[in-house]
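>>> Sharing a model that was predicted from the sequence below.
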Amino acid sequence: MSAPTLPTLFIPHGAGPCFFMDWDPADTWHRMADWLRAVPRHVGPRPQAVVVVSAHWEAPAFTVNGQADPPLLYDYGGFPPHTYELTYPVAGAPAVAARVRALLEAAGLETAEESRRGLDHGVFIPFRLIHPDADVPIVQLSLRRGLDPAEHLAAGRALAPLRREGVLIV
């Protein structure tokens, strides 16, 4: 029996670190937070890894964060000091990052690897709710500068096999 095909998701992340702040009214972000916490129930089988294409990272080529232990990038401003101390000690997945690059390159798309950039808030903020134990490795993938729709659709088609390999694409 073959492994089930995982879905591809588009997820929101609210305003910066919104889920970890006080608001008036207090329930301002509760519905979205509840929705994010429910994502694992809707995905089905627990993914072996997650590839997150972040809207907060554009690079000249499709660039993969290949780190085993990626830091966090607090790429927001003007929020309370405690929001710059949030942690999410998730592992990276270098083998999945290499597979992402191989699939994209096989489709004729230029790639690069990043080894210093942290996971941005479009990744770590929602995943603190989706997988709060940080127990599913994450690989972050950039958008390609210029945002050509045809190139990004081609990248999506190229990465589709990951869904049958236990990788959730967000």
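That came through, no problem.

>>> switch to C-alpha atoms for all contacts and neighbour counts from now on
Noted.

>>> what does stretch 62-81 contact?
By Cα atoms under 8 Å, 6 or more residues apart in numbering, the residues outside stretch 62-81 that reach it are 16-17, 21, 84, 87-94, 97-98, 100-101, 109-121, 124, 139-144.

>>> mind checking the SS state of the spatially most central residue of the chain?
Geometric centre of the chain, nearest residue: residue 52, 2.5 Å, by Cα atoms, centre = their mean. Taking DSSP: H, G, I helix; E, B strand; the rest coil as the rule, one finds residue 52 in the strand state.

>>> okay, now the one to match up with it:
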Amino acid sequence: MEIGPNPSNICYFIAHVFRNDKMQTNNSSCLEFPLANYKSKPKEGEKKSLEEAKPKKVSFAKFGKMAVEEEMIRETFYVSHGTPMMTIDKSVPARSFLESWREKVYFKKPKSILVISAHWETQVPTVNAVNHSDLIYDFYGFPAPMYQLKYPAPGAPDLARRVQELLTGSGFQCELDKKRGLDHGSWVPLMFMYPEANIPVCQLSVQSHLDGEHHYKLGRALAPLKEEGVLVIGSGSSVHPSNNTPGSADGVAPWAAAFDNWLEDALTNGRYEDVNNYKTKAPHWKLAHPWPEHFYPLHVAMGASGENSRAELIHRSWEHGTLGYACYKFTSS
């Protein structure tokens, strides 16, 4: 299903995935997303010891505070990427949250990143295995500058093969896609979270014709990646209604708040089975997620956190009273 700006409700601008035969890439005339320079220099006259002079893996910084690459990660995340308009609209509240990622949420540098994107739907789990990731502009009717943005992160083919190994070892069929780049479910949030674009990234697809339990089990199979320094991020939207659902001029729509509050309560109290079975447990789920592709990345991140993990709400904001940007951190015990 393709969704563009709704003439009767132009405020939405919610983009949806194009089918594979309509994917668009743009490799020319790209605007480089501004990159930050976090280099630090020793004070004048400061002497380095032999130990300090040795090559180190420090290449990452958070507002001057250096961070080393993670050898082992305890956290997985679910981020709501919402509308791609945040790339040019600084008023979107979730944008400032993502920009503060390394200051307030997670300052360590992962070795690589696996994104489970709502904007890649396949029959069986599929992971892209490319050396360089072209961007996929899987939205239409938006301002022209958005189609010139660039996020030149390296691909992660070794991670892709590791994902395939873990999934097939757990009984799943898993295919490699050696051509696909990054859709906006990945590059939109990452360009604010990691603007240097120097961390290898690959994507895993969702199966919207299957259920939450399937995606939770996918995550469980991928849990060992955390011990290998891989940051697992599910990218979707906590509340993602149809483009035909009217916005709310009087704050958050009651049905949207009810679903979002239920989700927070279920996650933070460890009722993961309720989240897996949300169609029988959650209020107003048909309005919140008429199609499940933006919800299922949460199930993968939840599963990858492992047994007895703890969920924490780390951000909540809204657009138009119905598009939810809640984000969660899952921490392994």
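Ah, there it is. Bear in mind the structure is a predicted one, so any value in this text is a computation, not a measurement.

>>> The second structure: helices as residue ranges?
When assigned using DSSP state H, the helices of the second structure occupy the ranges 50-53, 93-99, 157-169, 184-193, 212-222, 254-268, 272-276, 278-281, 285-288, 296-304.

>>> which stretch among the ones you listed comes nearest residue 233 of the second structure?
The closest of the helices of the second structure to residue 233 of the second structure is helix 296-304. By Cα to Cα, the value is 6.3 Å.

>>> just checking, what packs against that closest one?
Counting contacts by 3 or more Cα pairs under 8 Å, 6 or more residues apart in numbering; DSSP states H and E, helix 296-304 of the second structure is packed against strand 75-80, strand 112-121, helix 212-222, strand 230-236, helix 272-276.

>>> Go again with 7 Å.
Contact partners of helix 296-304 of the second structure among helices and strands, from 3 or more Cα pairs under 7 Å, 6 or more residues apart in numbering; DSSP states H and E: strand 75-80, strand 112-121, helix 212-222, strand 230-236.

>>> how close does the shortest one sit to the first structure?
Superposed on the first structure, strand 75-80 of the second structure shows a mean distance to its aligned partners of 0.9 Å (mean Cα distance after the TM-score superposition for the first structure).

>>> The first structure: matching residues for that strand?
On the basis of TM-score structural alignment, strand 75-80 of the second structure is assigned to residues 7-12 in the first structure.

>>> deepest of the helices of the second structure, which one?
Among these, ranked by average contacts under mean count of other Cα atoms under 10 Å, first place goes to helix 296-304 (a mean of 31).

>>> And the contacts of that one?
Contacts to helix 296-304 of the second structure, defined as Cα atoms under 7 Å, 6 or more residues apart in numbering, come from residues 76-78, 116-118, 206, 212, 215-220, 222-223, 232-236, 330.

>>> now stretch 200-212 of the second structure
112-118, 120-129, 153-156, 160, 276-277, 292-293, 296, 299.

>>> And stretch 147-167 of the second structure, by the same measure?
29-33, 127-133, 135, 137, 174, 187, 191, 197-202, 218, 221-222.

>>> what lines up against the residue nearest to the centre of the first structure once you look at the second structure?
That one, residue 52 of the first structure, aligns with residue 115 by TM-score structural alignment.

>>> what's near enough to touch residue 13 of the first structure?
Residue 13 of the first structure touches 122, 125-126, counting by Cα under 7 Å, 6+ apart.

>>> Run a quick neighbour tally on the equivalent of residue 147 of the second structure over in the first structure.
Using TM-score structural alignment, the partner of residue 147 of the second structure in the first structure is residue 84. Close neighbours of residue 84 of the first structure, defined as other Cα atoms under 10 Å, add up to 15.

>>> How much space separates residue 84 of the first structure from residue 10 of the first structure?
25 Å (Cα to Cα, to the nearest Å).

>>> Over to residue 29 of the first structure?
18 Å.

>>> which of those two has more neighbours?
When neighbours are counted by other Cα under 10 Å, residue 29 comes out ahead of the other of residue 29 of the first structure and residue 10, with 18 against 9.

>>> List the contacts of that one.
Neighbour list for residue 29 of the first structure: residue 19 [criterion: Cα under 7 Å, 6+ apart].

>>> now do residue 168 of the first structure
Applying Cα under 7 Å, 6+ apart, the residues near residue 168 of the first structure are 6-8, 47, 49-51.

>>> quick one: what's aligned to it in the second structure?
Aligned counterpart of residue 168 of the first structure in the second structure: residue 231 (TM-score structural alignment).

>>> How about residue 120 of the first structure?
Under the alignment (TM-score structural alignment), residue 120 of the first structure maps onto residue 183 of the second structure.

>>> Give me the nearest residue to its match, chain neighbours excluded.
residue 136 (4.6 Å; Cα to Cα, 6 or more residues apart in numbering).

>>> which position in the first structure aligns with the one you found?
With TM-score structural alignment as the criterion, residue 136 of the second structure lines up with residue 73 in the first structure.

>>> Its match and residue 2 of the first structure: what is the separation?
With Cα to Cα as the criterion, residue 73 of the first structure and residue 2 of the first structure are 37 Å apart.

>>> what about these two, which has more around it?
Comparing residue 73 of the first structure with residue 2 by other Cα under 10 Å, the one with more neighbours is residue 73, at 15 against 6.

>>> how far away is the more buried one from residue 132 of the first structure?
Residue 73 of the first structure is 18 Å from residue 132 of the first structure, where distance means Cα to Cα.

>>> How about residue 76 of the first structure?
Going from residue 76 of the first structure to residue 132 of the first structure by Cα to Cα gives 21 Å.
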